[in-house]
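**Student:** after the sequence you'll find the predicted model.
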Amino acid sequence: MTSSILVTGGTGTLGGHVVPLLRAAGHDVRILSRNARPAADGIDHVTGDLLKGEGVEAALDGAETVLHLAGGPKGDDEATRNLVRAASRAGVRHLVHISVIGADRVPLAWMRTKLESERAVADSGIPWTTLRAAQFHDLALTMVEKMAKLPVFPVPGGLRLQPVDSREVAARLVELTLGAPSGLVPDLTGPHVHGLADLARPYLRLRGRRRPMLPVRIPGKAGRAYRAGANLTLQGAEEGKRTWEEFLAERLGQGA
């Protein structure tokens, strides 16, 4: 077996795809998570909390490569700074980080924490790689499901998304993790740009539902940024192959 790789957020959606791929490539994997789990099949779990800085040094012991997937609704910047400080002391040789397209362009508090996380990684002194990805199909589905529960489906005018399959993001991250540090690499998007109504229609059809669609306007600077496509990468991105319709067909168990 080769050296151990520490994965933060290894029990989440993305981690659930990444960890088996790393194991298949012959690597021992250590996962830093807030909940204790037994070690199994070359996967070691270390209990800790990045936001509090607890358990991070123990998780990094002996790991030369770190794949930072952990994220939440707030505090990502502080959590990443805690990880970076500990990783620098531990002599980590490659720090790989997943971020989001638009982190440097969309004026939302959560996006600012993602951008500050990117800066913490880039300024760490550790050789690094950062991949910005579009919204996962899984997240787009969650959003559509919630809106479809309303009697009228709200459609923010000008909002477009490039949803990408989380398995394709995982495969790209594993490739980057096992390669040389590369800095900020090309963004990864899905194969198509969709308005929210475009995402909703095949979902509603598969569910056998009908909803009137109501145009709404996203206010303020964030609305202007989304209408300008600040959350998109229309040129120079790598594109996944799996479409939204294919994802829905698999997830919902029917042909789209």
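**Tutor:** Received it, and whenever you're ready, just let me know what you need. From a predicted model like this one, the values you see are computed outputs, not experimental measurements.

**Student:** switch to C-alpha atoms for all contacts and neighbour counts from now on
**Tutor:** OK.

**Student:** which residues in the stretch 151-256 of the chain form strands?
**Tutor:** Counting by DSSP state E, counting those that start in this stretch, the stretch 151-256 of the chain has strands at residues 153-156, 160-161, 183-184, 188-189, 194-195, 213-216, 238-239.

**Student:** point out the most buried one among the ones you listed.
**Tutor:** Using mean count of other CA atoms under 10 Å, the stretch among those with the largest mean neighbour count is strand 188-189, at a mean of 27.

**Student:** included below, for side-by-side comparison, is a second structure:
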Amino acid sequence: MATILVTGGTGTLGRLVTERLRADGHEVRVLSRRSPEHPVDLRVGGPALDAAVAGVSAIVHCASTQRGGDERSARHLLDAARRAGVPHLVYISIVGVDQVPLGYYRTKFAVERMIEGSGVGWTILRTTQFHDLLVRVFRGLAKLPVVFVPAGVPDQPVEVAEVAERLAELAAGAPVGRVADMGGPEVQTLADLARAYLRATGRKRPVVGVRLFGKTYREFRAGGHLAPEQAVGKGTFEDYLRARGGGSR
């Protein structure tokens, strides 16, 4: 079996990718700032990164943050991968990064382009939003007596464990470039998803759609972040809420 490095391996997605790969018999190196095995800040790089990358047959790059630094982190990782002769890097991205002009999406798209031009064999998977992201958003919004959501915006959340399984499958194979997007099983409005969250958590709040302005809002309303033709996920948002007691409230 292969030796595979998972960046962001202590995070929500990376932890599940690690578990899936180990269950399949692979040796996994977990890299993150909090990893006891390979405690590396990718924004800094250095000898510890080179040591983590040395001898692996693939890297699954899950490390990401909306606080900035993803491009610098990717540059350090790709440089280390080239020095070590790593044949395959798998990157998790987001559906719509090339359409929705959101700052974080633009960063993810820039990282995609860096990987494509790196000279390292690559595979990129774009998915729709994870269920737990919506729960975090709704949990914050539900602190008010009225839950305000962007009017007319659909979403297609996907189960993170299913994404982890797909990434593990891709990491065990050869580089194949951009693969088909992966979307959740249902497209629903944010308002309906918010109501589902409120029901599951026993909260009584009116949900009010607020019309926003700007190109980002227009692209979200138009569904630039959706993959309805790739609704391959099986777990619905309601399934997620039931399994986790309302998303841990």
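**Tutor:** Alright, I've got the coordinates. For clarity, every value in this text was computed on a predicted model and none was experimentally measured.

**Student:** for residue 94 of the first structure, find the nearest of the strands of the stretch 151-256 of the first structure.
**Tutor:** Closest to residue 94 of the first structure of the strands of the stretch 151-256 of the first structure is strand 183-184 (CA to CA; 10.4 Å).

**Student:** hmm, who's touching that closest one?
**Tutor:** Outside of strand 183-184 of the first structure, the residues within contact range by CA atoms under 8 Å, 6 or more residues apart in numbering are 122, 127-131.

**Student:** try it again at 7 Å.
**Tutor:** With CA atoms under 7 Å, 6 or more residues apart in numbering as the test, strand 183-184 of the first structure has contacts from 128-131.

**Student:** for stretch 52-60 of the second structure, how far is the first residue from the last?
**Tutor:** Start and end residues of stretch 52-60 of the second structure are separated by 13 Å (CA to CA, to the nearest Å).

**Student:** whereabouts in the first structure does that stretch align?
**Tutor:** Mapped onto the first structure using TM-score structural alignment, stretch 52-60 of the second structure covers residues 59-67.

**Student:** return the set of buried residues in the matching stretch.
**Tutor:** Residues 59-60, 63-67 are the ones in stretch 59-67 of the first structure that count as buried (16 or more other CA atoms under 10 Å).

**Student:** in helices, which of the residues you listed fall?
**Tutor:** Those of the buried residues of stretch 59-67 of the first structure mapping onto helices are 59-60, per DSSP state H.

**Student:** hang on, residue 116 of the first structure is in a strand, isn't it?
**Tutor:** No: according to DSSP: H, G, I helix; E, B strand; the rest coil, residue 116 of the first structure belongs to no strand; its state is helix.

**Student:** once you drop chain neighbours, what's closest to the equivalent of it over in the second structure?
**Tutor:** Here residue 116 of the first structure is matched to residue 110 in the second structure, going by TM-score structural alignment. Residue nearest to residue 110 of the second structure in three dimensions, not counting chain neighbours: residue 71, with 7.2 Å by CA to CA, 6 or more residues apart in numbering.

**Student:** show me what the one you found lines up with in the first structure.
**Tutor:** By TM-score structural alignment, residue 71 of the second structure lines up with residue 77 in the first structure.

**Student:** that match: neighbour count?
**Tutor:** When neighbours are defined as other CA atoms under 10 Å, residue 77 of the first structure has 22 of them.

**Student:** what sits against residue 55 of the second structure?
**Tutor:** The contact partners of residue 55 of the second structure, taken as CA under 7 Å, 6+ apart, are residue 84.

**Student:** what separates it from residue 86 of the second structure, distance-wise?
**Tutor:** 7 Å.

**Student:** how near is the residue mapped onto residue 43 of the second structure from the first structure to residue 82 of the first structure?
**Tutor:** Residue 43 of the second structure maps onto residue 51 of the first structure when the alignment is built from TM-score structural alignment. The span separating residue 51 of the first structure from residue 82 of the first structure equals 7 Å under the rule CA to CA.

**Student:** thinking again about what came up before, how about the match of residue 43 of the second structure, secondary structure?
**Tutor:** coil.

**Student:** OK, contacts around it?
**Tutor:** Contact analysis of residue 51 of the first structure by CA under 7 Å, 6+ apart lists 75, 78-79.

**Student:** who wins on neighbours among those?
**Tutor:** Greatest neighbour count in these, by other CA under 10 Å, goes to residue 79: 20 neighbours.

**Student:** okay, now residue 237 of the second structure: neighbour count?
**Tutor:** Other residues lying near residue 237 of the second structure total 26 when counted by other CA under 10 Å.

**Student:** so what corresponds to it in the first structure?
**Tutor:** Residue pairing (TM-score structural alignment): residue 237 of the second structure is matched to residue 244 of the first structure.

**Student:** now do the contacts for that match.
**Tutor:** Listed by CA under 7 Å, 6+ apart, the contact set of residue 244 of the first structure reads residue 137.
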